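> just to be clear, the model below is a prediction. Sequence and coordinates:
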Amino acid sequence: MPASRYTDVAIVLHWTIALLIVGQLAGGLYMVRIPDSEAAFKFQIFQLHKSFGVTILLLSLARLVWRFTHKVPPLPEAMPAWERAAARAAHWGFYVLMIATPLLGWAYVSVAPLGVPTFLFGVVPWPHMPFFEGVSDREAVAHLFEEMHEYAAYAFIGLLVLHAGAALKHHFVDRDDVLARMAPFVRRKTSV
């Protein structure tokens, strides 16, 4: 008989990464509005943003490995095929964004003309990506990666709203156990 909910490890990774991503999105929107006159504070916030971005990348890679090595609980049998397809697409979209967004940010920092070093949480040095050494127009390439990182963040916001809305719809409208599979604090509606 297949498991009716995700494993504890998958649940912890899901909620930890979700909280970090929401924090990153809020922090990213905030930090780009910090005036240049507050350069020292802005530098600290950018370093934290990079630190949490690397943390999200590493946790997301761990989550992907866990996903490939552990079965996912089945969706309700009554769920229409289009909803199943949408759920799968959204989940894979999250995996793509959880890995691509930090990588784009890392690429941006790595190619940026200023060459500001990254220290994770002010302590651990994090290298720049090595394959940008020969780039002649670093400013243009940095701008491209910065824009791609920003678009990925906005895609994250859209997907998060869609995902949360779908989970709430399943819980309150469809009255099924889709939300309870990942939220240990939600009571199951059906017997196992």
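Here it is on my side, so go on. Residues are numbered from 1 along each chain as shown.
> alpha carbons only for contacts and neighbour counts from here, please
OK.
> are we agreed that F119 is in a strand?
Yes: per DSSP: H, G, I helix; E, B strand; the rest coil, F119 lies within a strand segment.
> wait, it sits on Q47?
Yes: applying Cα atoms under 8 Å, one finds F119 in contact with Q47, separated by 6.8 Å.
> how many neighbours does R188 have?
By the criterion of other Cα atoms under 10 Å, R188 has 19 neighbours.
> wait, is it part of a helix?
No: using three-state DSSP, the secondary structure at R188 is coil, not a helix.
> and it, what does it touch?
Residues counted as contacts of R188 (Cα atoms under 8 Å, 6 or more residues apart in numbering) are 177, 180.
> that one and D176: what is the separation?
From R188 across to D176, the span is 8 Å (Cα to Cα, to the nearest Å).
> over to W92?
Counting by Cα to Cα, the gap from W92 to D176 is 22 Å.
> distance-wise, check the most centrally placed residue in the chain relative to G53.
The C-alpha lying nearest the average C-alpha coordinate of the chain belongs to M98 (Cα atoms, centre = their mean; 3.6 Å). According to Cα to Cα, M98 stands 9 Å off from G53.
> identify the residues contacting P73.
2-6, 181.
> biggest helix in this protein by residues?
helix 138-172 (DSSP state H).
> give me the more crowded residue out of W92 and D176.
Each of W92 and D176 has its neighbours counted (other Cα under 10 Å); D176 has more, 19 against 13.
> surely that one meets K169?
No: D176 lies out of contact with K169 (Cα under 8 Å); the separation is 9.3 Å.
> quick one: the strands in this structure, in order.
Counting by DSSP state E, residue ranges of the strands within the chain are 118-120, 124-126.
> out of those strands, nearest to E38?
Proximity to E38 (Cα to Cα) singles out strand 118-120 among the strands of the chain, at 19.0 Å.
> what about versus this one:
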Amino acid sequence: MLRNRDNAYGLIAILFHWTIAALFVGQILLGLTTQWVASMALQFTLIQWHKSFGFLILALAALRLLWALANRRPARPRDFSRAEWLAAKLVQSSLYVLMLAVPLTGWALVSTSTLQIPSFAFNLVVVPHLPLAPSEASENFWRDVHWWVAYGTAAIAAGHMLAALRHHFWLGDGILKRMLQPGAESPNRGTVKGQKAAGR
């Protein structure tokens, strides 16, 4: 099952979700590592990889957003309160936007850097800078914005993960399975849409 259904996620949405999540965690670790290494040559190489994966996340996040807009969203499980479901949708929508914002602010950072070092994406192609004027003030501004957006995203993603684990292990509702297995439904919960269709 590639596409979403009324009560389950499809394979494409699941692959987008976990691929971007894994890349984002790797990017946080890689970004920290670039600050710890003493060798300038190694630091340069790590920064180039950090930028490469950032561009990859940007492309995947844009494709994921387009896929989400072109697909139905699985309906609310009937045991979810409206407030709980709205909060979940808000977090998910925020992560869609932030997964675009993090690499974009990083791109702005390298574009405004006074060093003007080219970005070699996976050593295959040079990604041009954004049309932003290089200056020390702009570079510092975008460095701070990139830092806050990245770690803010990490905090929201961590809360999202903890909420999913709470539903899976504490509430035992199986909601996490919808993002682990294509076509998986929440056991014994049904959906609001399905409940109405059954005339309950």
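It's in. Bear in mind that the values here come from a model prediction, so they are computed numbers and not experimental data.
> any idea what the TM-score is?
In this superposition the chains share a TM-score of 0.90, using TM-score structural alignment, normalised by the length of the first structure; 185 aligned residues with a Cα RMSD of 1.8 Å.
> returning to what we had before: save the strands of the first structure as CSV, and put in distance to Y151 of the first structure too.
As requested, these are exported to CSV (distance: least, Cα to Cα, whole Å):
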stretch, distance to Y151 of the first structure
strand 118-120, 22
strand 124-126, 24
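> list the contacts of I21 of the first structure.
Counted by Cα under 8 Å, 6+ apart, I21 of the first structure has contacts I56.
> from D177 of the first structure, how far off is the counterpart of L165 of the second structure in the first structure?
Counting by TM-score structural alignment, L165 of the second structure corresponds to L168 in the first structure. Distance check for L168 of the first structure against D177 of the first structure: by Cα to Cα, it reads 11 Å.
> which part of the first structure lines up with stretch 18-31 of the second structure?
With TM-score structural alignment applied, stretch 18-31 of the second structure matches the range 15-28 in the first structure.
> in the matching stretch, what counts as buried?
Across stretch 15-28 of the first structure, burial judged by 16 or more other Cα atoms under 10 Å covers 17, 21, 24-25, 28.
> now the terminal residues of stretch 25-41 of the first structure, how far apart.
End-to-end distance for stretch 25-41 of the first structure, by Cα to Cα: 18 Å.
> what sits up against it?
By Cα under 8 Å, 6+ apart, the residues outside stretch 25-41 of the first structure that reach it are 42, 45-46, 49, 153, 157.
> give me the buried subset of those residues.
Neighbour-count burial (16+ other Cα under 10 Å) applied to the contacts of stretch 25-41 of the first structure gives 42, 45-46, 49, 153.
> if we can go back for a sec, select, from the buried residues of stretch 15-28 of the first structure, the two members most distant in space.
Taking Cα to Cα, the two most distant members of the buried residues of stretch 15-28 of the first structure are I17 and G28; they sit 15.7 Å apart.
> in stretch 146-157 of the first structure, what's buried?
Going by 16+ other Cα under 10 Å, stretch 146-157 of the first structure has these buried residues: 146, 148-150, 152-153, 155-156.
> typed the wrong thing, it's stretch 112-126 of the first structure
Neighbour-count burial for stretch 112-126 of the first structure [16+ other Cα under 10 Å]: 112, 118, 120.
> mind putting those residues into a markdown table with distance to A81 of the first structure?
Formatted as a markdown table, these follow (distance: Cα to Cα, whole Å):
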| residue | distance to A81 of the first structure |
| --- | --- |
| A112 | 45 |
| T118 | 45 |
| L120 | 43 |
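> between those residues, which is closest to R63 of the first structure?
The shortest approach to R63 of the first structure among these belongs to L120, at 20.6 Å (Cα to Cα).
> my read is that that closest one contacts F46, right?
No: counting by Cα under 8 Å, F46 is not a contact partner of L120 of the first structure; they are 10.7 Å apart.
> what's the closest of the strands of the first structure to V192 of the first structure?
Of all these, strand 118-120 sits nearest to V192 of the first structure, with 43.9 Å by Cα to Cα.
> that closest one: average distance to aligned residues in the second structure?
Strand 118-120 of the first structure, aligned to the second structure and superposed, deviates on average by 0.5 Å (mean Cα distance after the TM-score superposition for the first structure).
> packing partners of that strand?
If you count contacts as 3 or more Cα pairs under 8 Å, 6 or more residues apart in numbering; DSSP states H and E, strand 118-120 of the first structure packs onto helix 39-69, strand 124-126.
> what do you get if the cut-off is 6 Å, keeping everything else the same?
In terms of contacts (3 or more Cα pairs under 6 Å, 6 or more residues apart in numbering; DSSP states H and E), strand 118-120 of the first structure is packed against strand 124-126.
> one step back: how near is the match of L165 of the second structure to T16 of the first structure?
Taken as Cα to Cα, the span from L168 of the first structure to T16 of the first structure is 19 Å.
> go on, W82 of the first structure?
From W82 of the first structure over to T16 of the first structure the distance is 29 Å, taken as Cα to Cα.
> and what of P102 of the first structure?
Distance, P102 of the first structure to T16 of the first structure, using Cα to Cα: 16 Å.
> need the contacts of P73 of the first structure in a markdown table with distance to A140 of the first structure and neighbour count, can you?
Shown next, in a markdown table, are the contacts of P73 of the first structure (distance: Cα to Cα, whole Å; neighbours: other Cα atoms under 10 Å):
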| residue | distance to A140 of the first structure | neighbour count |
| --- | --- | --- |
| P2 | 51 | 8 |
| A3 | 50 | 12 |
| S4 | 49 | 19 |
| R5 | 47 | 22 |
| Y6 | 44 | 21 |
| R181 | 45 | 20 |
